[in-house]
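J.: below are the sequence and a predicted model for it; my questions follow.
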Amino acid sequence: MDAIEQARTSDPWVKAWAPLQCPSEIIFDLLNHFDEQRARAERPAAFLAWAVETFGPVAKLRSERLMRFVEEAIELAQAEGMELSTLDRIASRVYSQPAGSVSKEIAQAQVCLETLSEVLGESASALAEKEFERVRSIPREEWIRRHAAKQAIGIAEPAHG
């Protein structure tokens, strides 16, 4: 009995969909889609839990999260070949205007990142999963050392705990 036939007879989700007379492959595609959506929804909480476990309460400070986000955005710009002078002009333009709402700016940042990922032929979600696996493999001591180096030059909040 192959996996699809086995699921057709034992998986409660498949049994629930059986009256609709959907091919099992469609049901599995739908279930995989829902699993991916659930994992994507749960991922930010997992990221934060890892950060708190690794760095302590400083990981929950808005200012710290913002500095790490800006750092990564600048590193992405650098990796794509953006000149520092362009980055300076963008920052000057942004700071010459009234501040936007945090929720709107988060949404726009994510939309822009996902659009860039698409242009580059990448999946932002898949890359985030891969990066999360990579960072979890780095010893906590190394992360603490990196944080202390950033704190020493004023680009990280003091770690407590």
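T.: Okay, I see it. Numbers count the residues shown, from 1 in each chain.
J.: C-alpha only now, for contacts and for neighbours.
T.: Will do.
J.: and the one helix or strand Arg146 maps to, what's buried?
T.: Using DSSP states H and E, Arg146 falls within helix 140-152. For helix 140-152, a neighbour-count test (16 or more other C-alpha atoms under 10 Å) marks His147, Ala148 as buried.
J.: in this structure, which residue is most central in space?
T.: For the chain, Ala128 is the residue whose C-alpha lies nearest the centre (C-alpha atoms, centre = their mean; 4.8 Å).
J.: structure two is appended below for comparative analysis:
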Amino acid sequence: MRDHQTRVGAWMIDCFGEEVSADKTERADRFIEEALELAQATGWTADRGHALVDYVFGRPVGEPGQEVGGVMVTLAALCNVHGIDIDAEARREVDRITQPDIVLKIRAKQAAKPTGSALPVATASAVAATALSPAQREIARHALGLDGRRRQSYRNHYVAGEGGDDFVTLREMVEAGFARQHRASPLSGGDPIFTLTRAGAERALDPGENLKPEHFPIIGAD
């Protein structure tokens, strides 16, 4: 476990930097998120989670070291009953998240994370109140084919190779609900293809411009 903890510590600094790595509240947020996802994957239900939150926060606060021990014991017991090799899965996950392409995706998700929120992505209401950054808006207008002379978009796609600045910006847009990522194809030269959502496209429009209906149909329209 010491080697695992050391590897995770080094990955955190490389992926996020000192400040984010040292944020105790966010570290607890992400731990709870992963613990809930594990429980959900085993068939555990949300109503049990809500009941346990009320129960735990109605009791005296524990000592962190002892609670870590309890986490490790109960995690091992859970893995035993589900036939999961805890050490093998821990190594597999660290091997996965240290891959360069995965690091880029995680950084993009972190960059799009709403400030001060426990949630890893913006909610629908937060998206509604969020504007595109200058870099995002430039990419969005290019994706739509809007150059200041056209009054209506005529396309909806953008190809960006992994590792470039445009790719990182587009991944931020995906996490914020402004774009979607699609599989690469021979036509894209093997690079991922991105399209804008209506929310992203509408934020890129200048006054007097509109979106091509075929690319952005209104759901429920006749």
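T.: Perfect, I can see it now. On a predicted model such as this, the values are computed, not experimentally measured, just so you know.
J.: if we can go back for a sec, aligned partner of the residue nearest to the centre of structure 1 in structure 2?
T.: In structure 2, Ala128 of structure 1 lines up with Ala90, judged by TM-score structural alignment.
J.: so what's its match closest to, chain neighbours aside?
T.: His4 (7.5 Å; C-alpha to C-alpha, 6 or more residues apart in numbering).
J.: how about the helices in structure 2?
T.: 2-16, 18-21, 24-41, 46-56, 64-82, 86-97, 100-112, 124-128, 134-144, 165-176, 198-203 (DSSP state H).
J.: how about JSON lines for the ones you listed, with distance to Tyr158 of structure 2 added?
T.: Formatted as JSON lines, the helices of structure 2 follow (distance: least, C-alpha to C-alpha, whole Å):
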{"stretch": "helix 2-16", "distance to Tyr158 of structure 2": "26"}
{"stretch": "helix 18-21", "distance to Tyr158 of structure 2": "31"}
{"stretch": "helix 24-41", "distance to Tyr158 of structure 2": "31"}
{"stretch": "helix 46-56", "distance to Tyr158 of structure 2": "38"}
{"stretch": "helix 64-82", "distance to Tyr158 of structure 2": "43"}
{"stretch": "helix 86-97", "distance to Tyr158 of structure 2": "26"}
{"stretch": "helix 100-112", "distance to Tyr158 of structure 2": "17"}
{"stretch": "helix 124-128", "distance to Tyr158 of structure 2": "21"}
{"stretch": "helix 134-144", "distance to Tyr158 of structure 2": "5"}
{"stretch": "helix 165-176", "distance to Tyr158 of structure 2": "9"}
{"stretch": "helix 198-203", "distance to Tyr158 of structure 2": "12"}
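J.: out of those, nearest to His182 of structure 2?
T.: His182 of structure 2 sits nearest to helix 165-176 of all those, at 10.7 Å, using C-alpha to C-alpha.
J.: mind giving me the packing neighbours of the closest one?
T.: Helices and strands touching helix 165-176 of structure 2, by 3 or more C-alpha pairs under 8 Å, 6 or more residues apart in numbering; DSSP states H and E, are helix 100-112, helix 134-144, strand 179-182.
J.: equivalent range in structure 1 for that helix?
T.: Using TM-score structural alignment, helix 165-176 of structure 2 corresponds to no residues of structure 1.
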